[in-house]
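Chemist: Please work out how this folds:
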Amino acid sequence: MTDITSLSATDLSSAIHRRELTCVAVMQAYLDRIGAINPVINAIVNLRDADALISEAHAADRELIEGDSRGFLHGMPFAIKDLSEAKGLPCTYGSPLTRNFVPDFDDIHVGRIRAAGAIFIGKTNVPEKGLGSHSYNPIFGTTRNPYDRTKSAGGSSGGAAAGLAARILPLADGSDMMGSLRNPAGFNNVIGFRPSFGRVPALDNEIYMGQLSTNGPMGRTVADVAALLDIQSGYDFRDPLSLPKVDVTWIKPLDAKRLKIGWLGDYGGYLPFGPGMLDLCEQALETFRSLGASVEKVEPAFDMARLWTGWKTMRHFLIANSNAADYADLERRAALKPELLWEIENGRDLRAADVHAASVIRSDWYRHVLDLFERYDFLILPSAQVFPFDAEQHWPKEIAGRGMDTYHRWMEVVIGPSMIGLPVAALPAGFGADGLPAGIQIIGPPRADRRVLEIALTYEHATDWLARTPEF
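Modeler: Below is the predicted model:
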């Protein structure tokens, strides 16, 4: 049989359930590979004791022998993103203020992953407090890109994406406020899926206001991503904005011949891109044309600077209020990263009228995008504005000669879908001249999660990027 760690999660689950592989053999194979590779890329943190994990794998094997399977993930190793709570596992959020926090509960999607049979082996690394798309923090250090260990793995799901690319994880969860499932997917040549807002419920303190972020799946194949989304998704009364479950299993490729795709590109020159990025993504569009789809460039009919202003206001407002207690305590404030202080201090000055104005911008943008979906089945953008950058750099300070005036301005390409809760699949676009990966994001109409996964599967079948794995 092919090496265990190279199997897709779907094939791995099938092999376990057919008893072709024991859960113990799977766990040992992953622990061996983690031991060899994780010290180099630093994707998994707070790795649990190997003997305890092997013992749990033995228990999973006994259950199967007795005819009892807990689900798709039965006996499979899984590391939860370190921004989500998993009962009994340290959850640091990448911050020294919470480095010793061990929750006594699971977040909703985490509990569903556990119930589906996963064995939690540890956490995946994140930026401090999840801020920024480069996974480094003062507790665990920097996660490095498996394709070039001198480069960033992106973030905030950087540990998850790097772990998938390096084959030290079969599947991973992530979260996405400002591209955190999409940017690292592109940086690591894997798949990230940002579900429609509400598709994956969460225990969010800001139930009614915190509508910019969502949890979601990451994987090495579209089928794997769909399988994990099926586990994570569905209504939960603890999240009143959560959506009913939609069947995303057994997805099939779409017939692309009648599809109309809008290419948003750089929004008519509004967004700067690093050398070669737009060219590479435009080459990826040829895949859709070769399948018979119509691809047209979409000229912006919306003031994108206005959208950025609305985005900053909403983000400042949410981050400032969720971190108000730490800011009020001078000793704890001293431990906050500069980017977080900047968000809080800008958010503290906001008036109700400012937040309302941002909401109006958001509503106007939603109506504009709905108009686009009257003409196009899907919209496509690059998943990042630059290729993976130097891991020692906190963020790109300049793109194409244009200075980045905030720590996250270089990620502006991802805010459009986030602002209005659209489903988005981040898929590989290929590799640049220096061998570094990049990606595209395929955006679907509101709540069209299944259809976005189906066009993603169509694209996956027509390309071979996902088979190009990093060398170790």
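Chemist: When you work out contacts or count neighbours from here on, use the C-alpha atoms and nothing else.
Modeler: Noted.
Chemist: Just confirm Val225 is within a helix.
Modeler: Yes. Under DSSP: H, G, I helix; E, B strand; the rest coil, Val225 falls within a helix.
Chemist: doesn't Ile191 make contact with it?
Modeler: Yes. Taking contacts as C-alpha atoms under 8 Å, Val225 lies within contact range of Ile191: 7.5 Å.
Chemist: Overlap of the contact sets of the two?
Modeler: Here Val225 and Ile191 have Met218, Gly219 as joint contacts, going by C-alpha atoms under 8 Å, 6 or more residues apart in numbering.
Chemist: So the two - more neighbours on which side?
Modeler: Using other C-alpha atoms under 10 Å as the criterion, Val225 and Ile191 rank with Ile191 on top: 31 against 26.
Chemist: one more to line up against the first:
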Amino acid sequence: MTDLHEKSATELVALMTAGELSSREATRAHLDRIEAVNGPINAIVTIDAEGAMQRAAEADRRFAESGPTGALHGLPMTHKDTHQVAGMRSTNGSPAFAEHVPDRDDLIVARLRAAGVVATGKSNVPEFGAGSHTFNEVFGTTTNPYAPTRSAGGSSGGLAAALAARIQPLGEGSDMGGSVRIPASFCNVFGLRPSLGVIPMPGERNAWAWLGRVGPMARTVEDIELFMRAASGPAAELQLQAPLDASAFGGEAPADLRGVRIGVSRDFGLGVPVEAPMLAALDRAVAVFESLGATVEEATIDLSEADRVFGDTRAIDFATGLGALVDSQPELVKPEVIWNVEKGWALDARTLIETTAAATRLQQRVRAYFESYDLFLTPGAQVLPFDATLRYPSDVDGVESMTYLDWMRSACLLSATGLPTLAMPAGFSDSGLPTGVQLSAFHYRDPQLLRVARVFEAATGYARTAPEISGDGRIVQTAPAFAGAHDHRDVE
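Modeler: This next block holds a predicted model:
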């Protein structure tokens, strides 16, 4: 088969479990694809080709003896470089861990291995996953397959670029302040930030941490659901277990969206600046949802205290996880991380108590919103993919960025709510750059959210538009003609 790189994870696994494709063949095609297209985008930064082929051979041997090894039998996959893979260089994008080789897998990697995944390497990240632009002093910058001079987003930017470039169909990202959703928007793929604990993410130093999530990224919603069935479920390491079973993911999608109530906000009710092309993408999505029968009205969750909840909680998490390193070796850590850690150390008891109260009020407002609406639709990012030589955008639509997080506020505000949120492709700008939207549901309604997304995906097909890659593997700028390739009028 010569088109394996275009197939979804669901299709590849089906072929392998039917005995029509071996894991060795799939893995060889995956490694060949990395060699062919990775150079210009720098998405994959560590490759274990020999080990991957050995693991694929073992998957084939076990299949011959006893059948499929799991829900993701034989599927080749690189892992995010902030996730520890036993025996494989895992750097966190930091000079402090440039040669680090862990002796055990993180829980998400262990679950994917148990589901049958063949680990092949690591995808690039910003240092310690901080910020939504993927660059670091160990491996350099990851760029966008649709425009190789532009950012791929972050911190799961290496994975997003690999998905868009057809290096692999599925992978695990993580998301504290948009690290799944912004790169998904930038690279024309889907990315899910699940409800708390649905995919367990145990904290080594804070068992009660709630802001960060592990979530899948893929080119199809069906693959997102496949991942959730493979990786969700209870974990002994968690203090509380999520009230959602892995078997809930999938099932039949509705024929249309009649009866679904969607609130939409262009500025989150807070005057958040958003570039015009991203607002145009939101308008396209609204038109699609309306054409599918949904009721769409301008409405927003009251997010007036979300900035505080996000900012203080993130600072606590950074000081908890990286405070010792910053205190002992600040010269090895980028300034944005130092700033976040120092903010955490500066929080006093009164501030923490007031932030906890603010988080409680925020949840009351979330519940009030969902008494009237089923979903919340917002811009996928505030900006288009920007110049990859920048650390972060200096302004958004003329509004100056005071910190490296300001341009990510569209994602951070939703992180503060804890809601399950899916980033979805929303077509292309007039300049040919990908755009996206975010769709949020109430806590633990992740399966319903994904079923609605499948209806939207079927009506649009935005993610099927691949970046233009020349015969010699060179990735070139996407043509502006793509801007109208999937206009909402196509579904009216």
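Chemist: Would you give the TM-score for this superposition?
Modeler: Overall, the chain-to-chain superposition scores 0.96 on the TM-score scale (TM-score structural alignment, normalised by the length of structure 1); 467 aligned residues with a C-alpha RMSD of 1.5 Å.
Chemist: in the stretch 251-400 of structure 1, which spans are helices?
Modeler: If DSSP state H, counting those that start in this stretch is used as the criterion, the helices of the stretch 251-400 of structure 1 fall at 277-290, 304-322, 324-328, 330-333, 338-348, 352-375.
Chemist: Which of those sits closest to Ile119 of structure 1?
Modeler: helix 304-322 (30.9 Å; C-alpha to C-alpha).
Chemist: by how many degrees do that closest one and helix 338-348 diverge?
Modeler: 100 degrees (axes from the mean of the first three to the mean of the last three C-alpha atoms, to 10 degrees).
Chemist: Ile199 of structure 2 pairs with which position in structure 1?
Modeler: Under the alignment (TM-score structural alignment), Ile199 of structure 2 maps onto Val200 of structure 1.
Chemist: wait, that match sits on Leu241?
Modeler: No. Contact between Val200 of structure 1 and Leu241 fails when scored by C-alpha under 8 Å: they sit 9.8 Å apart.
Chemist: if you count what's nearby, which of these two comes out ahead?
Modeler: Val200 (28 against 18).
Chemist: Can you tell me how far that one is from Asp173 of structure 1?
Modeler: 11 Å (C-alpha to C-alpha, to the nearest Å).
Chemist: try Asn188 of structure 1
Modeler: In this view, Asn188 of structure 1 and Asp173 of structure 1 are 15 Å apart by C-alpha to C-alpha.
Chemist: between the two, which one's more packed in?
Modeler: With neighbours defined as other C-alpha under 10 Å, Asn188 of structure 1 and Asp173 compare such that Asn188 has more, 33 against 28.
Chemist: Alignment lookup: Thr309 of structure 1 to structure 2.
Modeler: Here Thr309 of structure 1 is matched to Arg308 in structure 2, going by TM-score structural alignment.
Chemist: count of neighbours near the residue nearest to its match when sequence neighbours are not counted?
Modeler: Leaving aside its chain neighbours, Arg308 of structure 2 sits nearest to Thr355 (6.8 Å; criterion: C-alpha to C-alpha, 6 or more residues apart in numbering). Neighbour count of Thr355 of structure 2, defined by other C-alpha under 10 Å: 20.
Chemist: aligned partner of Thr355 of structure 2 in structure 1?
Modeler: By TM-score structural alignment, Thr355 of structure 2 lines up with Ala358.
Chemist: so who does its match touch?
Modeler: Ala358 of structure 1 neighbours (C-alpha under 8 Å, 6+ apart): Thr309, Gly310, Trp311, Thr313, Met314.
Chemist: want to try a markdown table for the helices of the stretch 251-400 of structure 1, with distance to Ala36 of structure 1 as columns?
Modeler: Listed next are those as a markdown table, based on distance: least, C-alpha to C-alpha, whole Å:
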| stretch | distance to Ala36 of structure 1 |
| --- | --- |
| helix 277-290 | 32 |
| helix 304-322 | 38 |
| helix 324-328 | 38 |
| helix 330-333 | 37 |
| helix 338-348 | 34 |
| helix 352-375 | 46 |
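Chemist: give the contact list for the aligned partner of Ala459 of structure 2 in structure 1.
Modeler: With TM-score structural alignment as the criterion, the equivalent of Ala459 of structure 2 in structure 1 is Ala462. Listed by C-alpha under 8 Å, 6+ apart, the contact partners of Ala462 of structure 1 are Thr287.
Chemist: Kindly report the same for Leu243 of structure 1.
Modeler: Counted by C-alpha under 8 Å, 6+ apart, Leu243 of structure 1 has contacts Gly198, Arg199, Val200, Pro201, Gly234, Tyr235.
Chemist: What distance do you get for the fifth one to Gly163 of structure 1?
Modeler: Taking C-alpha to C-alpha as the criterion, Gly234 of structure 1 is separated from Gly163 of structure 1 by 26 Å.
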